[in-house]
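Enquirer: generate a structure from the sequence data that follows.
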Amino acid sequence: MSPARHRPGGPAVPRRTERPGREAPRRPDDRRRTFPAPAPAPASASASASAGGPGDDGFAASWWGNAWVDALEGSALDPARLARGRAYAGQGHVDAITVTPGRVTAYVHGSRPRPYRAEIRLRTLGEDDWERLLDAAAARPDHIAALLDKDVPHALAAAADLLPAPGDLVPDCSCPDDGLPCKHAAALCYQTAGILDEDPFVLFLMRGRGEQEVLAELTRRNAALAAAEDGAARGGAPATAPRPGDGGSGTAPALASVRARDALTRRVRPPLPPPLTVPPQPGRPPVYPQADGAPDPLALDLLATEAAARAHAILHTGADPVGGLDVWQDAVRLAAAHPGSGLTASTRALYTALARAGGRTPTELARAVAAWRQGGLAGLAALEEEWDPPAGPFDRARPALAAADFPHFRPRRNRLSTPSLQLRLGRDGLWYGYESDAGRDDWWPRGTPDEDPVGALTTLLRR
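Expert: Predicted coordinates:
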């Protein structure tokens, strides 16, 4: 066995060592799956979930989904945090969920503007556990049929402890709460139960192997069993299905050969095939390990994702979508693409590097990222440019605000301000909301841009 990968604070995730002569059947993306952000539950269902006790969450319908929830609730130290986690899950605070062997991660929105990175870790199965599990599945055709029908038989799950028990799930979060779990990790756990309901193969991925890898191995074992049964029925020695790469099977066909003279003869080669069609979406990068002396996994993921997205856009349009940005604008865009940047040690290092590249401080970068998320390049311009707008929308803004019972705004160039609130008119004609502590000139972008200053102010005050 090759050594296990170990991340500080998390369980060891063993690398799978292929047996000699066996070709790895998995696809490049088979061990990383990302599911879109779950939609918020209806108001009545969300209220019911937040009011219920442990086990009464309504997020899981299958027995294995409820077993996943029970594993976390069985080791939780604070029922109040679980209740807040259920409420967060029902209100749609959980972003897209990514599942890799031994890890489930997502960004979860809390009370602060920047979301937190929450994760649930669990042990992956060893080779002996997988052998036991796959043998049990291949021995029962009804087990394979149940898996293909998105069902998990109880006997199969018990064959190798496929489902977690209380204490097996290790929650973690970038928020300052040291509860086990905090409300953000609890929200992720509840939403993950719904994913397991829809696709139980995610359980196999959590334990170390992807769906295509499992199905390919079950197909091979099923063929071996069928060959053995056929040999026994004919009265001969039990036949075995050779594995890819096995050289000792007497039934394996001889390798095809060609004369050297024929191989070296000049011949007209056929034309090249037409180019492949451009995929609808850029590919996902692989999972990068974290190890001493290795490059930072976050930086590698950032570079790979960025390269894939830009290459995909160039293939589709023939133009680089970010080619016109300067160094500072591109640094802000890259930082804004990672919602958890600046919250952990690795992401703080990323913020520091990007700020240094743009000749700014990390605080200036954080403020610029908030402006970018508020309005993109136009939002960044509203943060950094102070200009004199022409007469028209700006002159009509103060009477409109006064009519809506906001009479205390004072103009200065393209800005209308009170001691703690500010509206900035961008060159795109939209009003951008800002907030500051009273008496301090420390303005931060807030709310949603709007053509109407009253609308922009309303979204700002609604927070």
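
Enquirer: rest of the way, CA atoms for contacts and neighbours
Expert: Noted.

Enquirer: burial of Ala218, as a residue count?
Expert: For the record, residue 218 is Leu, not Ala. 19 (other CA atoms under 10 Å).

Enquirer: ditto for Glu217
Expert: Using other CA under 10 Å as the criterion, the residues surrounding Glu217 number 17.

Enquirer: could you do Ala335 as well?
Expert: 24.

Enquirer: what do you get for Glu127?
Expert: 15.

Enquirer: for the one 4 residues further on, same thing?
Expert: The local packing of Glu131 (other CA under 10 Å) involves 14 other residues.

Enquirer: surely it is within a strand?
Expert: No: looking at Glu131 with DSSP: H, G, I helix; E, B strand; the rest coil, it is helix, so not inside a strand.

Enquirer: can you give me the helices for the stretch 251-400 of the chain?
Expert: Secondary structure of the stretch 251-400 of the chain (DSSP state H, counting those that start in this stretch): helices at 260-264, 297-317, 327-336, 345-357, 362-384, 393-403.

Enquirer: ok, and what's touching the longest one?
Expert: In other words, helix 362-384. Here helix 362-384 makes contact (CA atoms under 8 Å, 6 or more residues apart in numbering) with 329, 332-333, 335-336, 351-352, 355, 424-428, 432, 444-449.

Enquirer: which strand or helix spans Pro445?
Expert: Using DSSP states H and E, Pro445 falls within strand 444-450.

Enquirer: give me the buried positions along that strand.
Expert: Neighbour counts over strand 444-450 (16 or more other CA atoms under 10 Å) mark Trp444, Pro445, Arg446, Gly447, Thr448, Pro449, Asp450 as buried.

Enquirer: mind putting the residues you listed in TSV, distance to Arg396 included?
Expert: What follows is the buried residues of strand 444-450, written out as TSV (distance: CA to CA, whole Å):
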residue	distance to Arg396
Trp444	24
Pro445	22
Arg446	22
Gly447	21
Thr448	20
Pro449	17
Asp450	15
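
Enquirer: let me know the closest of these to Pro399.
Expert: Asp450 (16.8 Å; CA to CA).

Enquirer: in the stretch 101-250 of the chain, which spans are helices?
Expert: Counting by DSSP H, counting those that start in this stretch, the helices of the stretch 101-250 of the chain are 127-139, 141-148, 154-159, 183-198, 201-206, 211-233.

Enquirer: nearest to Ala71, out of those?
Expert: So among the helices of the stretch 101-250 of the chain, helix 183-198 is nearest, using CA to CA, at 9.8 Å.

Enquirer: for that closest one, name the packing helices and strands.
Expert: The contact analysis (3 or more CA pairs under 8 Å, 6 or more residues apart in numbering; DSSP states H and E) places helix 183-198 against helix 63-73, helix 79-90, strand 94-100, strand 103-108, strand 116-121, strand 170-173, helix 201-206.

Enquirer: other residues contacting it?
Expert: 38, 57, 59-62, 64-66, 68-69, 72, 81-89, 93-94, 97, 105-106, 108-110, 116, 118-120, 150, 171-173, 202-203.

Enquirer: let's see this one next, to set against the first:
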Amino acid sequence: MSEHWSGPRYGKTIKVENGLKARSKRGDIGATWWSRRFIEVLESFGMGGRLTRGRNYARQGQVLSLSLSTSMVIALVQGSRPTPYKARIAIKSFTNPEWQRIEHALAGKALYAAKLLAGEMPADIETLFASLGLQLFPASSREMTMDCSCPDWEVPCKHLAATCYLLAESFDNDPFEILAWRGRGREDLLERLRTLRGTARAVAAREEAPPLTRCLDTFWQRQTASSLNLGDPTAVVRVDAVLDQLNAVPITVRRSNVVDLLRPAYLALRPGEQG
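Expert: The predicted structure is shown next:
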């Protein structure tokens, strides 16, 4: 008597309408260095061959939803069963003391916050983390946990792999998501950086100002233009000079720049010309 497989049989993948689709239609997925770095890290763990299984899923829009919170990414991925599979990718978040060190280091570099706000991950941010004895991206597979509700025992399965690719593209859109995945959301991190930078500026101002006991003799003296470094007090300043200090204003009225249209009005305010 021949043996027959009595387990469940699954048909073709159920196609999804309006699913989350990867923007990349061919080749590698990831438009920025930090999203490509994330994929490279996963490949370095020996996942490269298995990752490619989910690339078509990511491009076909089989992922129904993707949510990222502190330390956890959860996706619903439509496979061959009617019920979508739940794919989860967890990462070890930094501790509060570690984040305090990171925040002080970031606050000390105004360019870092400016680049993050502009949607760009600073090119040398991994060096900053390394100087603190930390790594922004996982250093080993032990720092990550992947699981899926599908019956495939391989990790990552194609559902997890599709989630990884869409996660990389979400990093393209917002580099703050990498930091949120490690334990600090955008608003919390920015508020902390603003506080730290404000405190640093206040300390610097106190250090620059001389103590009152050292300037009692001159504190009440009338300040002159030269002592205030205001330039030559007899110099004539054009009333329309303020217009020349403006950055280029991309506003035109009947093909004329708005600054050129305002200049006659300022010139009309010259002494002796007021009505």
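
Enquirer: TM-score of the superposition?
Expert: The pair, once superposed, lands on a TM-score of 0.64 when counted by TM-score structural alignment, normalised by the length of structure 2; 189 aligned residues with a CA RMSD of 2.1 Å.

Enquirer: still on that earlier bit, could the helices of the stretch 101-250 of structure 1 go into a markdown table alongside distance to Trp372 of structure 1?
Expert: Output for the helices of the stretch 101-250 of structure 1, formatted as a markdown table (distance: least, CA to CA, whole Å):
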| stretch | distance to Trp372 of structure 1 |
| --- | --- |
| helix 127-139 | 47 |
| helix 141-148 | 44 |
| helix 154-159 | 47 |
| helix 183-198 | 25 |
| helix 201-206 | 35 |
| helix 211-233 | 38 |
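
Enquirer: quick one: buried residues of stretch 135-148 of structure 2?
Expert: For stretch 135-148 of structure 2, by 16+ other CA under 10 Å, it's Leu136, Phe137, Pro138, Met144, Met146, Asp147, Cys148.

Enquirer: winner for burial among the helices of the stretch 101-250 of structure 1?
Expert: Of all those, helix 183-198 has the most neighbours on average by mean count of other CA atoms under 10 Å, namely a mean of 25.

Enquirer: picking that back up, reformat the helices and strands packed on helix 183-198 of structure 1 as JSON lines; add distance to Ala371 of structure 1.
Expert: As requested, these are exported to JSON lines (distance: least, CA to CA, whole Å):
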{"stretch": "helix 63-73", "distance to Ala371 of structure 1": "37"}
{"stretch": "helix 79-90", "distance to Ala371 of structure 1": "25"}
{"stretch": "strand 94-100", "distance to Ala371 of structure 1": "20"}
{"stretch": "strand 103-108", "distance to Ala371 of structure 1": "20"}
{"stretch": "strand 116-121", "distance to Ala371 of structure 1": "19"}
{"stretch": "strand 170-173", "distance to Ala371 of structure 1": "25"}
{"stretch": "helix 201-206", "distance to Ala371 of structure 1": "37"}
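
Enquirer: and those: which comes nearest Ala136 of structure 1?
Expert: Using CA to CA, those put helix 201-206 closest to Ala136 of structure 1, at 14.2 Å.

Enquirer: find me the equivalent region of the closest one in structure 2.
Expert: Per TM-score structural alignment, the counterpart of helix 201-206 of structure 1 in structure 2 is residues 176-181.

Enquirer: mean shift between the matching stretch and structure 1?
Expert: Aligned to structure 1 and superposed, stretch 176-181 of structure 2 gives a mean residue distance of 1.0 Å (mean CA distance after the TM-score superposition for structure 1).

Enquirer: list the contacts of that stretch.
Expert: By CA under 8 Å, 6+ apart, the list of residues contacting stretch 176-181 of structure 2 reads 68-73, 91, 93, 116, 136, 170-171, 185-186.

Enquirer: could you redo the last one with a cut-off of 6 Å?
Expert: Stretch 176-181 of structure 2 has contacts (CA atoms under 6 Å, 6 or more residues apart in numbering) with Thr70, Ser71, Arg186.

Enquirer: distance of the last one from Gly27 of structure 2?
Expert: So the one you mean is Arg186 of structure 2. According to CA to CA, to the nearest Å, Arg186 of structure 2 and Gly27 of structure 2 sit 31 Å apart.

Enquirer: and Asp260 of structure 2, how many neighbours?
Expert: Asp260 of structure 2 - counted by other CA under 10 Å - has 12 other residues nearby.

Enquirer: nope, Gly210 of structure 1 is what I meant
Expert: Gly210 of structure 1 - counted by other CA under 10 Å - has 24 other residues nearby.

Enquirer: just curious, which of the contacts of stretch 176-181 of structure 2 is nearest to Val258 of structure 2?
Expert: Among the contacts of stretch 176-181 of structure 2, and counting by CA to CA, the member closest to Val258 of structure 2 is Arg186, at 37.6 Å.

Enquirer: now do the contacts for the closest one.
Expert: Counted by CA under 6 Å, 6+ apart, Arg186 of structure 2 has contacts Phe176.

Enquirer: next, work out how far apart it and Leu136 of structure 2 are.
Expert: Counting by CA to CA - Arg186 of structure 2 and Leu136 of structure 2 are separated by 16 Å.

Enquirer: also Leu117 of structure 2?
Expert: From Leu117 of structure 2 to Leu136 of structure 2 the distance is 18 Å (CA to CA).

Enquirer: excluding chain neighbours, what is closest to the residue mapped onto Arg117 of structure 1 from structure 2?
Expert: Under the alignment (TM-score structural alignment), Arg117 of structure 1 pairs with Lys86 of structure 2. Excluding its sequence neighbours, the residue lying closest to Lys86 of structure 2 (CA to CA, 6 or more residues apart in numbering) is Leu76, at 4.8 Å.

Enquirer: run a quick neighbour tally on the counterpart of that neighbour in structure 1.
Expert: Matched by TM-score structural alignment, Leu76 of structure 2 corresponds to Tyr107 in structure 1. Neighbourhood size, Tyr107 of structure 1 [other CA under 10 Å]: 26.

Enquirer: surely Gln422 of structure 1 is in contact with Tyr434?
Expert: Yes: contact criterion CA atoms under 6 Å: Gln422 of structure 1 and Tyr434 qualify, at 4.9 Å.

Enquirer: find residues that contact each of the two.
Expert: With CA under 6 Å, 6+ apart, Gln422 of structure 1 and Tyr434 have no common neighbours.

Enquirer: ok, back up a step: buried members of the contacts of helix 183-198 of structure 1 into PyMOL, please.
Expert: What follows is the PyMOL syntax for the buried subset of these, where burial is set by 16+ other CA under 10 Å:
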select buried, resi 38+57+59+60+62+64+65+66+68+69+72+81+82+83+84+85+86+87+88+89+93+94+97+105+106+108+109+116+118+119+120+171+172+173+202+203
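
Enquirer: returning to what we had before: which one of the helices of the stretch 251-400 of structure 1 lies closest to Ser46 of structure 1?
Expert: helix 362-384 (27.6 Å).
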